[in-house]
Structure formats: structure tokens, C-alpha cells
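A.B. asks: all I have is the shape, not the residue letters:
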């Protein structure tokens, strides 16, 4: 499994930033994740208008990370 990690900052408090982990399709490669990320990011932004995305990347979660 691969995850899309977006770093978002609050519009009202730009210094308040956090990472959001969005699971991607099982079996997707990092390249497939990167190619299909923009619609997922757009949907997340549409559902969370109080946040703005400042960066994003795809990664394979480590087994000791929280799900």
C-alpha cells in the first residue's frame, strides 16, 4: 500500500501546519500515486476549505507507522 502525504496549513493561522495521510489504491507504485494525486488533493481541499495544501508526496508507509 502507498500513501499520499499532504502537508496542509490553516488559512486563519498559516503557521499551524500538519501532515494528512491519504491511502491510495493497493498495489499502486510511487509513480502511479504521483500521477493520480491531483484529483485526491482537490477533493480533500474541497472538503476542508479552512486548510490549504503547501506540499505533497507519495510514500510507502513503514510497518511501525500508525495506520
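C.D. replies: All right, it came through fine. Everything numeric here is computed off the predicted structure, so don't read it as measured data.

A.B. asks: please count neighbours and contacts with C-alpha atoms only from this point.
C.D. replies: OK.

A.B. asks: element containing the closest residue to residue 15 other than its chain neighbours?
C.D. replies: Among residues not flanking residue 15 along the chain, residue 9 sits closest, at 6.8 Å (C-alpha to C-alpha, 6 or more residues apart in numbering). Under the criterion of DSSP states H and E, residue 9 resides in strand 3-10.

A.B. asks: try this one next to it:
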């Protein structure tokens, strides 16, 4: 599983892009991804303080949607 993020710059809220977090463990279900997603996003956010996570969702690897 992976977490798909929609992120925007804090200094320019109209500047947005998408990013992803590949989970280091193989979450076997969306529930496990959702349960562990908050901490993974918090870690990502701490490493990228200039960005704000506007939306996120879990997705299976290899089945990425075209947009979030």
C-alpha cells in the first residue's frame, strides 16, 4: 500500500502538487494503511515543513489513480 498526498505550499496556497509515501511495510488491507497513515503523514510533514497536506488516501501499489 501507499499513501497518496495532495500537498500545497504554505507560502503560496494555490501552488499544489501530488506526492506519495511508499509504506516500508506491506500493509495487507486499506484499514491497516488508514490506521498507520496518520503517523506516516506526521513524519512526512515534519520533514517538509514548507508544505501542507490538503488531502490524502491509501492506494494499492500498482493501481494508482490518475488524480487524488
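C.D. replies: Cool, the structure landed. The structure presented is a predicted model; accordingly, all values stated were derived computationally and were not measured.

A.B. asks: hang on, the earlier thing: mind giving me the packing neighbours of the strand holding residue 9 of the first structure?
C.D. replies: Helices and strands touching strand 3-10 of the first structure, by 3 or more C-alpha pairs under 8 Å, 6 or more residues apart in numbering; DSSP states H and E, are strand 17-23, helix 30-47, strand 51-59.

A.B. asks: contact partners of the second one?
C.D. replies: Right, the one you point to is helix 30-47 of the first structure. Here helix 30-47 of the first structure makes contact (C-alpha atoms under 8 Å, 6 or more residues apart in numbering) with 2-4, 6, 24, 51-53, 57-60.

A.B. asks: any quick ChimeraX command for the buried ones out of those?
C.D. replies: Here is the ChimeraX command that picks out the buried ones among those, judged by 16 or more other C-alpha atoms under 10 Å:
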select :2,3,4,6,24,51,52,53,58,59
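
A.B. asks: among the contacts of helix 30-47 of the first structure, which two are most distant?
C.D. replies: 51 and 60 (24.4 Å; C-alpha to C-alpha).

A.B. asks: now which residue in the first structure aligns to residue 4 of the second structure?
C.D. replies: Matched to the first structure by TM-score structural alignment, residue 4 of the second structure sits across from residue 5.

A.B. asks: so that match sits right up against residue 21, yeah?
C.D. replies: Yes - here residue 5 of the first structure reaches residue 21: they are 4.7 Å apart, a contact under C-alpha atoms under 8 Å.
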